[in-house]
Structure formats: structure tokens, C-alpha cells
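Asker: Generate a structure from the sequence data that follows.
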Amino acid sequence: MKLILAGIDAVNLLLKYVLALLLVMMTVGALGQVIVRFVVPLFGFNASAAWTEEVARFSMIWTVFLGAAWALRHGELIALDLVTHAVPRMLGIAIKALAYLSCAAFCLLLIVVGLEFAEIGEIERSPVLGLSKWYVFMALPVGAGLMVMNIAGFLLACIIEGRDPRGSLDAVAD
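Answerer: Modelled structure (predicted):
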């Protein structure tokens, strides 16, 4: 089981670097758009960099889905933990585990739906970059697949390490 967890953590290490690259791309795209739209005209030039908007948008889409997957591995997505901490410990853990398993089932559905969207996107192209929308739409099934993997990793780590999947209310108070 620890080998499976090590594999999941290796994927997440790569995912962390991909997320950093996507954030840089998104920032460069948005900053480029601001410079071209507001700074360059101050010097008497009218320029257009339509590609910056698509780069920023597509990077943001991938960042959202991959970032949510990465956050699931660490149990860092927003959650309402008040109820799971108000009930007896074992009941709270069962509720939290059921919530994670329900989330995994929903993510499996997202994979199926996302693949259908990506298939439709194969024939569509982005207006400026001419990029197949398949690359953009694949963010949904890839992200959902990584979410399922990280939900399994989070629950597996809780079992192996004897951690409480509900987390600590002390972290919320800080």
C-alpha cells in the first residue's frame, strides 16, 4: 500500500510543477494583455495580442482542474467540517469517508462526460491560436481522473498513518 501511495505522490510532485508552469503561463498571458492594451498605446502604438487572452484562459481552465486534484490529495479543499466534528468521532469519520467516496463517484461521472465533450471539441478550433478545443476540454476528464486518484491516496494515507480524515479544527481557528 505504501508503494501505491509513493506512486500517487510522485504523480503529484510532477503535477505541482505542471501547475507552477500553468500559473506562469496564465500570468504572462494576462500581464501581456494589460501591457498591450494599456501601456503600449501610451507610446503611440496600437498593437494587438489576442493570443494572450486564449493562453491565459486555457491555462486557467487546466489550473483549476489540476489544482483541485492536487488539493484533494492533501485534504485542502474547502469543506464544512462542523457536523463531522460535532458528532461522535467514528460517525464523523464515516460521514467524511462517505463524502469523499461520493465525490469520487461524481468524478468518475465527470470523466465520462468530459470525454464526450472532448470528442465534440475535436472538430472545433480556438479562434486565435487555432488550437483544437480537444486540448482544452481534456482538462475535465484528466483533472477528474487525478481527483479520483488523489481521493484514494488521501483515504489510503489516512488508513496507513491512522490520521483522522476530518482534519483538525485547530487549523481552522488559526
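Asker: make it CA atoms for all contacts and neighbour counts henceforth
Answerer: OK.
Asker: Report how many residues lie close to the residue nearest to Ala139 when sequence neighbours are not counted.
Answerer: Once flanking residues are discounted, Ala139 sits nearest to Trp62: 5.3 Å by Cα to Cα, 6 or more residues apart in numbering. If you count neighbours by other Cα atoms under 10 Å, Trp62 ends up with 23.
Asker: in terms of contact, does Trp62 touch Pro141 like I think?
Answerer: No - between Trp62 and Pro141 no contact is recorded; they are 10.7 Å apart, counting by Cα atoms under 8 Å.
Asker: re the thing from before, what is the three-state secondary structure of the residue nearest to Ala139?
Answerer: Classification of Trp62 by DSSP: H, G, I helix; E, B strand; the rest coil places it in helix.
Asker: I'd like the structure of this one too, to check against the first:
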Amino acid sequence: MNTFLTSLIDRLNFIVRILIGLGLLSMVALISLQVTVRFILPKLGMPAGLPWTEEAARYLMVWVIFLGGAIAARHGLLIAVTALIEALPAAPSRLLRRAALYLLAGIFLAMAWYGWQWTLFGADEVSPALMLSKFWLYLAMPVGCALAAANTLVLALQNGEAREATAA
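Answerer: Model (predicted):
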């Protein structure tokens, strides 16, 4: 079961990494377009404006941050204070690390639930430039946090398997 779950999450993370890359590439293209339109075209005597590019880049950045955080959770790369874990002997250290990962997964699940509530609450709002429902912006939090919870659980399960393998 653990290997199936790990494989499933890793495949999902591969797709998410591609989406993150496309999001970053799109942000660069949008901001480059905005700089060109705002600063270069007026110098050529062609004043113009594209306010939607800033908003689109900002919304993409929110999605990239939440999805990137979820990927970081899979590899244990989120910021952490590990002084106590490192100071303990091996067995209690592994136990405390695993407990911390399960607690973190629970926090991510709570954030996903509250994020979903916020998404539903703000679904009637419309973005000023894109005229897009804010549902799509707010959806980044529950999706990113749910994926972070799944990645953290897989990391905790892998830590448990590593402990069992060294004990045998």
C-alpha cells in the first residue's frame, strides 16, 4: 500500500512540477509583455496599457507558491526548527520527527478545509481586470494544502519504513 501511495503521489507531483514550470514561464512572459507595453512602447510614441497582465501574473504566483510548497513538503524542505530532534538519541528523534510530520499533515488538512470554505465564500467576487471569478484564485489554497498534506503523509510513512528497515 505504501509503495502504491508513494508512486501515485510522485506521479501527481511530476505533473504539478510541470504546471509550476509552465506557471513560472507564463509569469515571465506576462511581466515581460507588461514592461514592454508600459515602458518601451511609450518611448516609441505608442502609449498603451495592459492591466490584466499584472493581475494574471499575480494570480499565477499564488498558484505557484501553494503548489511549490506542496512539492517542498514531499522532500521535507519546508522551514523547520529541528534543534530538539537533532539533540535526542536516534529512536526518540525518529519518533518525534514522525509525530511532527503527522501533526503537520493535520494542519495542512485543516488549512485545506478552511481554504475550501474561503473559496466558496469568495466565489461571487470577480477580479477587476480579468473579470474572472475569485474562486479560481482562492482554490490555490485548498488544492496546495491538500497536496501538501498528502506529500507530508507519504514522507512520514517513508520515515517509518526507513525505521523498520534499520531495526530489522
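Asker: tm score of chain vs chain?
Answerer: In this superposition the chains share a TM-score of 0.90, using TM-score structural alignment, normalised by the length of structure 2; 163 aligned residues with a Cα RMSD of 1.5 Å.
Asker: For the residue nearest to Ala139 of structure 1, give me its contacts.
Answerer: Leu22, Val136, Ala139, Gly143 (Cα atoms under 8 Å, 6 or more residues apart in numbering).
Asker: Identify the farthest-apart pair in the residues you listed.
Answerer: With distances taken as Cα to Cα, the most widely separated pair in the contacts of Trp62 of structure 1 is Leu22 and Gly143, at 13.8 Å.
Asker: Could you pull out the helices in structure 1 for me?
Answerer: 2-34, 51-73, 82-86, 89-121, 133-137, 139-161, 169-173 (DSSP state H).
Asker: can you put those in TSV and add distance to Val40 of structure 1?
Answerer: What follows is these, written out as TSV (distance: least, Cα to Cα, whole Å):
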stretch	distance to Val40 of structure 1
helix 2-34	9
helix 51-73	15
helix 82-86	51
helix 89-121	35
helix 133-137	30
helix 139-161	34
helix 169-173	45
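Asker: where's the counterpart of Ala110 of structure 2 in structure 1 relative to Leu13 of structure 1, distance?
Answerer: By TM-score structural alignment, Ala110 of structure 2 lines up with Leu109 in structure 1. Separation of Leu109 of structure 1 from Leu13 of structure 1 (Cα to Cα, to the nearest Å): 26 Å.
Asker: Neighbours of the match of Ala110 of structure 2, how many?
Answerer: Neighbours of Leu109 of structure 1 using other Cα under 10 Å come to 14.
Asker: just Glu116 of structure 1 next, same as before
Answerer: 14.
Asker: how close does it get to Pro141 of structure 1?
Answerer: Taking Cα to Cα, one finds Glu116 of structure 1 at 9 Å from Pro141 of structure 1.
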